[in-house]
Structure formats: C-alpha cells, structure tokens
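Undergrad: Here's my sequence, what's the structure:
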Amino acid sequence: MNTVRRILVTGGAGFIGSHYVRTLLGTPDGPGRVEVTVLDKLTYAGNPANLDPVRDDRRFAFVRGDVRDPELVGKLVSEHDEIMHFAAESHVDRSIAGAADFVLTNVVGTQTLLDAALRHGVRTFVQISTDEVYGSLDSGSWTEEEPVRPNSPYAATKASADLLALSYHRTHGLDVRVTRCSNNYGPYQFPEKVVPLFVTRLLDGGRVPLYGDGSHVRDWLHVDDHVAGVELVRTKGRPGAVYNIGGGTELSNRQLTDFLLAACGADWSRVDHVADRKGHDRRYSVDCGLIRDELGYRPAKDFATGLAETVAWYRENRAWWEPLLRRAER
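TA: Modelled structure (predicted):
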C-alpha cells in the first residue's frame, strides 16, 4: 500500500518555501505521494500569490499563523508526519538594523516546532539553513564539519537554530536533518534581495547600489536546484546529518552586477557605489561533496540560463512585484 506523507511546510508562502511546495505538488499522485499544509505568518516577504498555482490542489492546505504560537503549532504538528522548516527572517540588512524579530522567529520559532515535533513523534524534521552560518573564508570551501562562525545577527540566529535542532537529535533521538544553501535566485523572490532588487530597479529605469568595492564573492544557486537538494535530504538523508547545497557558480558582486546590467540592457552609469555593509562577509563557498556522494545531488541549472529565465520572469510579471514595492514603501 502506498502511504500518503503529510508534510507541514513552515514559511511556505515565501520565496524558497513556496517553490518547494509548487515543485512537490507538481508531481501527480503516485508512489510517495504527499499532502502539504503551509504555515505562514504572511509577513512582508510572505505572499499568498506565490501559492496560487497550487491553491486548488486537493492535496494543499494553508494556515495563517506564527511558528512561535505553541498551541497552533502543536495542533498542526500532531496532524503531520514531517516538517520542512523554511520559515525565517532572512534579510541581513534588516537584522543589522534590529535583531529582535530574527531571534524570536529564527530561534524561538524553531524551538517551538522542535518541542512539538518531539511531543507528537514527527518522523522527520528538516531544518533549512544557510551557508552564512559558517562566516567568511578567503580560500577553499566549507565542508559540513566546519564550525559555525556567524558574523551578522541574521546568521547568528540561523546558526543557533541549527545547533538547537541538532541537539534535539543528539539528546532526544529526533530525526533532524539540516541543509545549508548558498545564495538563491529565481522567480518569486521578494525584491529586497540583490538579484530581484537590481532587476526590478533596472527594468523601471532606476539605479542600483553596489556595496563597497564589489569584490565580495557568493556562490549562486538556482531555486530549482535548491529544492531538488532539499527533497533529496527529506527522502534519502541521514538523521543528524548536515548537508551543504551549492550551485557551483562563484561570482563577485561586481561580476554579478555586470551580468544583471547586460541582461536588463543597462550599463554602469546606473550603478551607485555605496558604503559597505557592517560586518560584510568577503566570501562564501560550500563543498557539496557529501550531498553529491551520498544522495546524488547535482545542480542542473547553469547560471547563464537561470539568470536569463529569472530576468524574463520579472519582466513578464510586473503584476506580481509592483504591488510588493508599493507595500514596502508605505
């Protein structure tokens, strides 16, 4: 008999969480079929429109609520087999301006979910994290054995959540698996992050900001590849393991700006050089050998194709992002 996996996806109206939900429900019923409930507070970055493609799927349900609400979380967790924990405050600049919401959502919210998962015997808990927990490095790439050395308040709260989640595996035997991804890009990304920020401003004839000397290096990962990696971890990963998920395209912010300007038909006259971010990490790079060797992960989307598709999506979907910009300006 084929069992139905009941999956609770926190933060499922956000960029990566909604992509995961749309991808998961894009597969017809069959072996390993699923039912998905999204729990999302619908803060500024959570957008119900991200879930419109699956809204009428009988396998989908949506609950508006906070991961810090123990009563609601307990009820939902008791009705599900697995938890995919995407919910997080995730913008570094906002965390520098004020860290309280990051601590409450990213740490206390994770602890609330973990307590409920332990209490109700959840089968699998996947903690979605970031390579920013490792800090910064000049050369080489981080393996999962690298100690966490976060530098921003955002990264510190994600590192705290990771360690808390892993402690529930080591102390209580809860099946916790952690993923740490590099910088994501793709459709439906809220236009405060660098790729959609630059694209939407350039499409509107505006200007874009480049921090410092533009030499900060990031590894770019298309959201398609990220959710494919996450799903491998959910279905095949080891309890207690941490898996890095990268895209294999390292670019300086200056190189990324070059790509974005060209894709939007603009030039460097549209770039403002601004003061560097406080505590700005110089370089991130993750070693994906573990998830490749154990689970067969390979990024499938080359950067040139992925970026072109992303720019085209924003060009063709102004009705999605223009209201978000107006809301952010209020």
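Undergrad: Every contact and neighbour count from this point should use C-alpha atoms.
TA: Noted.
Undergrad: Going by residue numbers, what spans are strands in the stretch 201-330 of the chain?
TA: 208-211, 217-222, 242-245, 249-252, 271-274 (DSSP state E, counting those that start in this stretch).
Undergrad: Just the buried residues of the last one, please?
TA: For strand 271-274, the neighbour count (16 or more other CA atoms under 10 Å) marks V271 as buried.
Undergrad: ok now do L114, which residues does it touch?
TA: Residues near L114 by CA atoms under 8 Å, 6 or more residues apart in numbering: 165, 168.
Undergrad: which SS state does it fall under?
TA: The three-state assignment at L114 reads helix, by DSSP: H, G, I helix; E, B strand; the rest coil.
Undergrad: So in this structure, which helix runs the longest?
TA: The single longest helix within the chain, with elements called by DSSP state H, is helix 153-172.
Undergrad: Taking helix 153-172 as reference, get the angle to the helix or strand that that helix is followed by.
TA: Using DSSP states H and E, the helix or strand that directly follows helix 153-172 along the chain is strand 176-181. Calculated by axes from the mean of the first three to the mean of the last three CA atoms, to 10 degrees, strand 176-181 forms an angle of 160 degrees with helix 153-172.
Undergrad: Let's compare: structure for the following, please.
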Amino acid sequence: MKILVTGNKGFIGGHIYNYLKARNYEVYGYDIGDTLEDVKYDFIIHMAARGLIRLSKEYPYEYFQDGLALTMKFLELARKNNSMFIFPSSGSIENPTNPYSLGKKQAVEWIRLFNKLYNLNYFILKFFNIYGENARKGAVYLFTRAALTGETATVYGDGSHVRDYLYVGDVVKLVEDIINGRLNSGEYEVGSGIGTSVNELISLIEDVTKRKIKFIRKDYVVDEADNLVAKNTVIKRPLPLKEGIERVMQWIKESEIKA
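TA: Predicted coordinates for the structure are as follows:
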C-alpha cells in the first residue's frame, strides 16, 4: 500500500506524514515546488496549499495556482491511478468571502464531479480550526506565544466570533482510520463540535500560561462568519482544548523560547 502525502513539510501534512512514516507505512511526501515521484499511489492525501486566508485577498492568482489548480493535478493523478483521494475542505466554504475559501469550495465540486463521472473514491474532510505543535499560525499558537513572550497579539473584530478548535493529533488518527478501512468514503465534518469565542480562548490561554496577553483590536481584513462550529463531527473524543493548549505551550517553550 503506497501513500502520498502532499504538503508533507507543512503543519497538518507534516504531522500525518511523520506519523505514518514512524509506523512503517510506505509513505511518500510532496510539497509545493517538489518533483513528484513516478509511483502509482493507493492513497493520495492532498494537504498541500497556501493556508493563510487573509493573504489570499492580496495574492488571488497565487492562491489559485497553489490551491484549486494544484488540487486538480492530484485529482487527475488519482483518477488515472484509481487512488483513494483524501482532501481537506474548510468550514469557511459555506459563504466564501475570499479566494482561499472559494478555491476550497470549487475543489469540493470537482471532486464530487470526478466521483460521478469516473467513480473516484474520495474523502472530503471539512476541517475547522486545527491547531497543535509545529503550527506557526492560527489563534491558539499566536495567543499562546504572545502570552509567553509578552509580544502584542492582534484580535480581529470584537473577539466575540466563535470557532471550533481541534487538536492535530485527532486529525492524524482519523486519517489512519481511513487508510485502514474503518470509515466509509464520503464527506465528514472534522472538528471538536465545541464553540469557543476568541475572547474565551484568550482567557483560557491566560489561565494555562498564568500570564496576561497584550493585544490590540483591528477590523477584519475579509468578512468572517460569526460562528463556525462542526454540527456533526466525525471526531468522537476530541482532546480537550485546555490540554491541547498545554501541549502547544510546551512546544513553544522548547522549540522557540528555550525557556
């Protein structure tokens, strides 16, 4: 069984790749700019993409090239090789307000079309806010780092918008379940199912780190939904957010601050 993980040098793709490698799966890696090995893959786990939503407004073409266009490249490879195609969607596709979210929504439509036309086997995993070690963006990382370093963080809006935070280790376990046939192909929400406002997240991080977070407020760069929470998540026992923050805090201390 040959498995390709694209985006294997990135955050989520890196966790998946390293986990499978450590457990002796035959896993191959590809990231943007790499040369793809000529291998017939049984699974293509397509995680490679530009991921910073706010920057997509500034670089729409680059986000198309490294988003939807890149997805089409690996979708066609999956069609030719009869590979299982695993793709991360996003909670933001419900109402696309930026090139990143629109590209994700259109990719989902292409995958569904390939299923109808070519009987492509696929999993669409609608990710919410995935956080964890090695993520150098996202609210959990940015606010935890600000608490530990005393740097000033930025809160967009009034901090009342609610998000669903899921630890990356829960995603990795889900992918292994898929590889081992424990889940039927289809579309799944992947989140904790628990909503946490930005203001609540800041309070929780201050409690974990025992430090106050300095922050400034700014207007949204792009319009954002008030509430994005998984309504029917496939994750049954997510790691509690407080425990996940503790892991992120420890990682930041060991890898960045050396405290």
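Undergrad: Overlay them and tell me the TM-score.
TA: For this chain pair, the superposition-based TM-score is 0.91 by TM-score structural alignment, normalised by the length of structure 2; 257 aligned residues with a CA RMSD of 2.0 Å.
Undergrad: so what's the residue nearest the centre of structure 2 closest to, chain neighbours aside?
TA: The centroid of structure 2 falls nearest to I130 when counting by CA atoms, centre = their mean (5.1 Å). Leaving aside its sequence neighbours, I130 of structure 2 sits nearest to L166 (CA to CA, 6 or more residues apart in numbering; 4.9 Å).
Undergrad: so the one you found makes contact with Y131?
TA: Yes - counting by CA atoms under 8 Å, Y131 is a contact partner of L166 of structure 2 at 6.2 Å.
Undergrad: So which of the strands of the stretch 201-330 of structure 1 is nearest L174 of structure 1?
TA: Nearest to L174 of structure 1 among the strands of the stretch 201-330 of structure 1 is strand 242-245; the distance by CA to CA comes to 14.2 Å.
Undergrad: Find me the equivalent region of the closest one in structure 2.
TA: Using TM-score structural alignment, strand 242-245 of structure 1 lines up with residues 187-190 of structure 2.
Undergrad: do stretch 214-230 of structure 1 as well
TA: Using TM-score structural alignment, stretch 214-230 of structure 1 lines up with residues 159-175 of structure 2.
Undergrad: And the contacts of the matching stretch?
TA: Taking CA under 8 Å, 6+ apart as the rule, stretch 159-175 of structure 2 contacts 12, 15-16, 19, 128-132, 190-199, 225-230, 235, 238-239, 241, 244.
Undergrad: Okay, A48 of structure 2 and I130 of structure 2: tell me how far apart.
TA: According to CA to CA, to the nearest Å, A48 of structure 2 and I130 of structure 2 sit 15 Å apart.
Undergrad: do the same with T35 of structure 2
TA: 28 Å.
Undergrad: got it, and K116 of structure 2?
TA: Relative to I130 of structure 2, and taking CA to CA, K116 of structure 2 is found at 30 Å.
Undergrad: Same check on I202 of structure 2?
TA: Here I202 of structure 2 is placed at a distance of 17 Å from I130 of structure 2 (CA to CA).
Undergrad: Buried ones in stretch 107-117 of structure 2, by neighbour count?
TA: Burial within stretch 107-117 of structure 2, assessed by neighbour count using 16+ other CA under 10 Å, is assigned to 107-108, 110-112, 114.
Undergrad: Could you dump those into CSV and include distance to I53 of structure 2?
TA: Output for the buried residues of stretch 107-117 of structure 2, formatted as CSV (distance: CA to CA, whole Å):
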residue, distance to I53 of structure 2
A107, 16
V108, 17
W110, 21
I111, 22
R112, 24
F114, 26
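Undergrad: between the residues you listed, which is closest to R136 of structure 2?
TA: Of all those, A107 has the smallest distance to R136 of structure 2: 25.3 Å, by CA to CA.
Undergrad: What residue, apart from its backbone neighbours, is nearest the counterpart of that closest one in structure 1 spatially?
TA: Aligned by TM-score structural alignment, A107 of structure 2 pairs with A161 of structure 1. Nearest residue to A161 of structure 1, sequence neighbours excluded (CA to CA, 6+ apart): V107, at 5.1 Å.
Undergrad: how about the one you found, what's its match in structure 2?
TA: Taking TM-score structural alignment as the criterion, the aligned counterpart of V107 of structure 1 in structure 2 is L68.
Undergrad: Quick check: the gap between that match and H161 of structure 2.
TA: Applying CA to CA, the value for L68 of structure 2 to H161 of structure 2 is 28 Å.
Undergrad: again, but for E189 of structure 2
TA: 20 Å.
Undergrad: that older thread, which residues are in contact with the residue nearest to A161 of structure 1?
TA: 157-158, 160-161.
Undergrad: rewinding a little: so when I look at the residue nearest to the centre of structure 2, I'm seeing a helix, right?
TA: No - judged by three-state DSSP, I130 of structure 2 forms no part of a helix; its state is strand.
Undergrad: quick one, what contacts it?
TA: Neighbours of I130 of structure 2 in contact, by CA under 8 Å, 6+ apart: 165-168, 191.
Undergrad: which of those residues still touch in structure 1?
TA: Contacts from the contacts of I130 of structure 2 that recur in structure 1, judged by both residues aligned by TM-score structural alignment, their matches' CA atoms under 8 Å, are 165-168.
Undergrad: with these in mind, which one is nearest to K218 of structure 2?
TA: K218 of structure 2 lies nearest to Y165 out of these, by CA to CA, at 21.8 Å.
Undergrad: Distance of the closest one relative to S83 of structure 2?
TA: Distance, Y165 of structure 2 to S83 of structure 2, using CA to CA: 30 Å.
Undergrad: So these two - more neighbours on which side?
TA: Per other CA atoms under 10 Å, whichever of Y165 of structure 2 and S83 has more neighbours is Y165, with 30 against 24.
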